[in-house]
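Asker: Quick one, fold the following:
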Amino acid sequence: MDKEKSEEFYARLKEQLLENTKWPSKYLYKFIVPSDTDKTERIHSIFDNTGAVIESKKSKKGTYTSISITVHLENPDAVIEKYKEVSKIEGVISL
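Answerer: Got it, this is the predicted structure:
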């Protein structure tokens, strides 16, 4: 995703989060990651010390890992900040 499209995406996401959620609130992130220990550990480290509940499940063939993260955040900007941090990890798909 190019920078301009990603900024549009985050602006739209922020608007939706403000309209549909009362803050502070719990937020559920879902990511699909190649089953690479380094990448999953990097995602875990992004959510360290946030009180996040992280669940991981490998695909049938073990090629990919789905990661669900539930975390209590203060506002939509905090949600977007975490998405941006995770997006720096190559091969991660945000759902």
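Asker: Could you use CA atoms for every contact and neighbour count after this?
Answerer: Noted.
Asker: quick check: longest helix of this structure.
Answerer: Longest helix in the chain, counting residues (DSSP state H): helix 3-20.
Asker: Please name every helix or strand in contact with the next helix or strand after that helix.
Answerer: Using DSSP states H and E, the helix or strand that follows helix 3-20 in sequence is strand 25-34. Contact partners of strand 25-34 among helices and strands, from 3 or more C-alpha pairs under 8 Å, 6 or more residues apart in numbering; DSSP states H and E: strand 64-73, strand 93-94.
Asker: The shortest one: how far from the chain's middle?
Answerer: Right, strand 93-94. Distance, stretch centre to chain centre, for strand 93-94: 7 Å (C-alpha atoms, centre = their mean, to the nearest Å).
Asker: Alongside the first, I'd like the structure of this one:
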Amino acid sequence: MDESSQSFKEKLDSVHVFPTLYLFKFIVPEAQIPEVKALFAKHDVKLKPSKNGKYSSVTIQVMMGSSDQVIETYEKAKKIEGIISL
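Answerer: Okay, the predicted model is just below:
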């Protein structure tokens, strides 16, 4: 785990008591929406398209067992081209 991941883990652990319902928010190019849905296949993915329709705001609530699970999910998500984590 690199230094930034360790810092994020410490911040998550100081704010959340795991297991907890964790809110993921992303901005995603429309073409990559299927990849995000596949990453969160068992969960309700809420989409809000941008005005010009090129991007969508994506919100997903997922029960996470640990800060490590949250970080692992962000690591998988960042492999999606053009995704922005909020």
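Asker: Could you get me the TM-score between them?
Answerer: Put the two chains on top of each other and the TM-score (TM-score structural alignment, normalised by the length of structure 2) is 0.91; 86 aligned residues with a C-alpha RMSD of 1.4 Å.
Asker: Determine which of the helices and strands packed on strand 25-34 of structure 1 approaches Y29 of structure 1 most closely.
Answerer: Of all these, the one in closest proximity to Y29 of structure 1, counting by C-alpha to C-alpha, is strand 64-73 (5.0 Å).
Asker: Mind giving me the packing neighbours of the closest one?
Answerer: strand 25-34, strand 53-58.
Asker: Mind listing what's buried along the longest helix of structure 1?
Answerer: Within helix 3-20 of structure 1, the residues scored as buried using 16 or more other C-alpha atoms under 10 Å are Y10, L13, K14, L17.
Asker: Can you tell me what the first one aligns to in structure 2?
Answerer: Same thing as Y10 of structure 1. Here Y10 of structure 1 is matched to S5 in structure 2, going by TM-score structural alignment.
Asker: Excluding chain neighbours, give the residue nearest to that match in space.
Answerer: I71 (7.3 Å; C-alpha to C-alpha, 6 or more residues apart in numbering).
Asker: Next: Y29 of structure 1.
Answerer: I69 (5.0 Å).
Asker: Which residue of structure 2 sits opposite that neighbour in the alignment?
Answerer: Alignment note (TM-score structural alignment): I69 of structure 1 maps to I60 of structure 2.
Asker: can you check S35 of structure 1 too?
Answerer: Using TM-score structural alignment, the partner of S35 of structure 1 in structure 2 is E30.
Asker: ok, that match - contacts?
Answerer: G53, K54, Y55, S56 (C-alpha atoms under 8 Å, 6 or more residues apart in numbering).
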